[in-house]
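S.K.: Have a look at this fold, sequence not included:
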């Protein structure tokens, strides 16, 4: 651990930051606000997946464009995925978020439609594969392969990270946090109850990595899957059943500059 923090001081800091950010006031300025606009679980799954997919760049832009994409889907994302006509899919062409274009959105809708037809939805796929394997990295690899079994343009593959290539898979890990974690605080949804919270990995980005290294929780310099495993293992020593609860601590402190590190 970092020389400035003994173990108990670090635990107290993580808990204090967790309590600061894991609350409903956190929602409006975060991409999770996009699925929070819906009450139906299927809508939350689809809206959450798209919000997580475009979650890079400026947070206000991510939130704004996530809500805009839902309007392109008539504010009924599950129905849109299942039933949109080719003409309605073409209406997505006007959407752009950085390098994620309308054509990528169309290919993602087709991939999600195939998952819904073949497996009963994205959540069923994840839960069934986890039940079969008990290994989240294997499930992430299986999901990416299955997702791109649908007809798609090769360019859209860059928008779904590959764990088999060592990527940190930050957006997928964040999406899984939203769908799996359940703590009654009103932020995460806890929809996929057949996946234990203990299996989740921390969403690792620039802000989280910088804060984790400053606190002595992470030594690996690259923000890759090996770093994800190292950081998650360190956080399991504080809460083995729910290590990813500290995403609120590390991300919140990093993005807001709450720690002068």
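M.R.: Yes, it's here. Given the structure is predicted, the values throughout are model-derived calculations rather than measurements.
S.K.: use CA for all of it now, contacts and neighbours both
M.R.: Noted.
S.K.: where along the stretch 1-150 of the chain do the helices fall?
M.R.: All helices of the stretch 1-150 of the chain, identified by DSSP state H, counting those that start in this stretch, fall at 7-21, 33-36, 41-53, 59-72, 77-83, 86-90, 102-119, 122-133, 136-147.
S.K.: try this one side by side with the last:
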């Protein structure tokens, strides 16, 4: 399907409007952070939900809700004030290859980030480049694992500088940074510009992007993400990742 740039932009903008609305929340893991009002609760709940966002969406949402139950529905308070004995109950958690030991490691690393680095937003903000947030993700991973940790847990945070598309973290960053006036994305991280965000690239968005001529590369990796970023920034340099709603909606809901 080859559309002229103006036609493609109009087509995608129409799809963004169709899917970027509150109805979208109930079928998406973004519903987890929407349970909270405190900034820190929203970002921690969002980060944990995004971390396990692969596989069946229903099971992602169920398991992310289990995570919130285990954290007493007060993630920030749990992370900053828990005792070691409180962590034992997390051992039972499992979502695919992310298990209770990984969960406990995540709690300890998040505690370290809020105690020593002024929280998640500050860590991501520190390394933003003028047209990309991918180095920030790499540096965030270093920061996350600078305390003693299980080696197995490292695989649950992707590294774009190792050619990963880092889909889940890019999705989380969209949730936090992008202010969309429709009540879907939060826009609570005002120190980072939406212009530097990258589209969460997965099977669905990748296939749709290829059909629309936005992406040529076959693999959904870091190089493909850079190519897609370039194409989406041409369509909207200030808010390129709004097109995630269009690509995802076309792929998942319309089997485009």
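M.R.: Received it, and whenever you're ready, just let me know what you need. Note that this is a predicted model, so its numbers are computed, not measured.
S.K.: if we can go back for a sec, looking at the helices of the stretch 1-150 of the first structure, which is nearest to residue 183 of the first structure?
M.R.: The closest of the helices of the stretch 1-150 of the first structure to residue 183 of the first structure is helix 7-21. By Cα to Cα, the value is 12.0 Å.
S.K.: mean distance, that closest one to its aligned residues in the second structure?
M.R.: Helix 7-21 of the first structure differs from its equivalent in the second structure by a mean of 1.3 Å after superposition (mean Cα distance after the TM-score superposition for the first structure).
S.K.: Now do the buried residues in that helix.
M.R.: For helix 7-21 of the first structure, a neighbour-count test (16 or more other Cα atoms under 10 Å) marks 10, 11, 14, 15, 17, 18, 21 as buried.
S.K.: and that helix, which stretch of the second structure?
M.R.: Taking TM-score structural alignment as the measure, the second structure aligns residues 5-19 with helix 7-21 of the first structure.
S.K.: Can you measure across stretch 22-41 of the second structure, start residue to end residue?
M.R.: 20 Å (Cα to Cα, to the nearest Å).
S.K.: In JSON lines: the helices of the stretch 1-150 of the first structure, plus distance to residue 155 of the first structure.
M.R.: Below are the helices of the stretch 1-150 of the first structure laid out as JSON lines (distance: least, Cα to Cα, whole Å):
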{"stretch": "helix 7-21", "distance to residue 155 of the first structure": "36"}
{"stretch": "helix 33-36", "distance to residue 155 of the first structure": "25"}
{"stretch": "helix 41-53", "distance to residue 155 of the first structure": "14"}
{"stretch": "helix 59-72", "distance to residue 155 of the first structure": "20"}
{"stretch": "helix 77-83", "distance to residue 155 of the first structure": "20"}
{"stretch": "helix 86-90", "distance to residue 155 of the first structure": "18"}
{"stretch": "helix 102-119", "distance to residue 155 of the first structure": "8"}
{"stretch": "helix 122-133", "distance to residue 155 of the first structure": "22"}
{"stretch": "helix 136-147", "distance to residue 155 of the first structure": "14"}
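S.K.: Figure out which of these is closest to residue 218 of the first structure.
M.R.: Of these, nearest to residue 218 of the first structure by Cα to Cα is helix 7-21, at 13.3 Å.
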